[in-house]
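**Q** structural data only, the sequence is not supplied:
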C-alpha cells in the first residue's frame, strides 16, 4: 500500500506479481478535517480501492488477477487484456534471474580462484623434508 500511496507503479507491480503480497489487505484510513462538522473521518480502504482512487487502472487489473475474490472468468478476461504487460513483467523477471545467476557464477569462480591461489601459496611455502 505504501508503494501505491507514493504512486510507485513499478514497485507495486513487482511486489504484487513477484513477491505475492496480500492484495486483499485493508487498512484504516483516518482523515482529519478541522474546519468541518465531522472533524475525523474513518475509512477502511483496500489496496485495490487505493489504486483505483490514484488512477492506477493497470495496477487495479493486476490486483484483480491475483485476488481470490474475483471470478475465474473475469481473471481470464483480464489476463487476455493485459497479456502484453504481463509478458513484459515476466521478461523483466527472467532478466533479473539471469543477471543474478551470472553474478553468483562470477562470485563462485572468484572464490574458487582464491582457494587455488591459497593452495599454491601453501605449497610454495612448504619446506622440502630431508630424509
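**A** Looks like it arrived, so ask away. The structure presented is a predicted model; accordingly, all values stated were derived computationally and were not measured.

**Q** only C-alpha atoms from now on, for both contacts and neighbour counts.
**A** Will do.

**Q** how near is residue 76 to residue 66?
**A** As judged by C-alpha to C-alpha, to the nearest Å, residue 76 and residue 66 stand 11 Å apart.

**Q** ditto for residue 10
**A** In terms of C-alpha to C-alpha, residue 10 sits 16 Å off from residue 66.

**Q** helices of this structure, start to end?
**A** With DSSP state H as the definition, the chain shows helices at residue ranges 2-5, 9-17, 47-53, 57-66, 72-81, 83-125.

**Q** hmm, back to that, overlap in contacts of residue 76 and residue 66?
**A** Residues touching both residue 76 and residue 66 (C-alpha atoms under 8 Å, 6 or more residues apart in numbering): there are none.

**Q** so for those two, which residue has more residues nearby?
**A** residue 66 (17 against 12; other C-alpha atoms under 10 Å).

**Q** try this one side by side with the last:
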C-alpha cells in the first residue's frame, strides 16, 4: 500500500528550482493510493488534465510524499468533558479579566454573574457527556 499526498504546483521543476519558493505556485493537494486503486489513478489523471486545461499550463509539477496512515485515537467521554470544561473555564477567565479592566464600579456583580454562568455551563456539559 502506497498512500501518498500529491501536491500540485503550476510551474515546471526548472522554474521551481530557480525561483526557490514553491508556495507561490501551489495549486492544491490530494491524498490516496495511486498504485493499488485504479479509480484514484484515473481521478488523479483527470485532475492533472483539468488543471492544465483550465489554467493554460503546459508544465505542471506533481510531488508525491508519504502520507500519515496512523489511526486516530478516540477519546473517552471523560476526556472530552475535561477538554470542554477547560475551554469554558478559559473563556470565563477572559471575560472576567475584561470585566475587571472595564467596570470597576459594578465589577463584583458582573463577576458573580460570570461565575454563575460558568456553573450552569459545566452542568450542561455534564449532561451532554454523561459525566457525574
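**A** Cool, got the structure. The structure displayed is predicted, hence computed values, not measured ones.

**Q** TM between them?
**A** Overlay of the two chains. TM-score (TM-score structural alignment, normalised by the length of structure 1): 0.24; 44 aligned residues with a C-alpha RMSD of 4.1 Å.

**Q** follow-up on the earlier one: export the helices of structure 1 to TSV and append columns for distance to residue 41 of structure 1.
**A** Shown next, in TSV, are the helices of structure 1 (distance: least, C-alpha to C-alpha, whole Å):
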stretch	distance to residue 41 of structure 1
helix 2-5	18
helix 9-17	27
helix 47-53	16
helix 57-66	24
helix 72-81	33
helix 83-125	37
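
**Q** who wins for proximity to residue 26 of structure 1 among those?
**A** For the helices of structure 1, distance to residue 26 of structure 1 was read as C-alpha to C-alpha. The smallest value, 6.6 Å, belongs to helix 47-53.

**Q** out of the helices of structure 1, nearest to residue 28 of structure 1?
**A** Comparing the helices of structure 1 by C-alpha to C-alpha, helix 47-53 comes nearest, at 11.4 Å.

**Q** for the closest one, buried residues please.
**A** 47-48, 50-52 (16 or more other C-alpha atoms under 10 Å).

**Q** between those residues, which is nearest residue 59 of structure 1?
**A** residue 51 (6.7 Å).

**Q** give the contact list for that closest one.
**A** 4-5, 57, 59-60 are the contacts of residue 51 of structure 1 under C-alpha under 8 Å, 6+ apart.

**Q** repeat that for 6 Å
**A** By C-alpha atoms under 6 Å, 6 or more residues apart in numbering, the contact set of residue 51 of structure 1 is empty.
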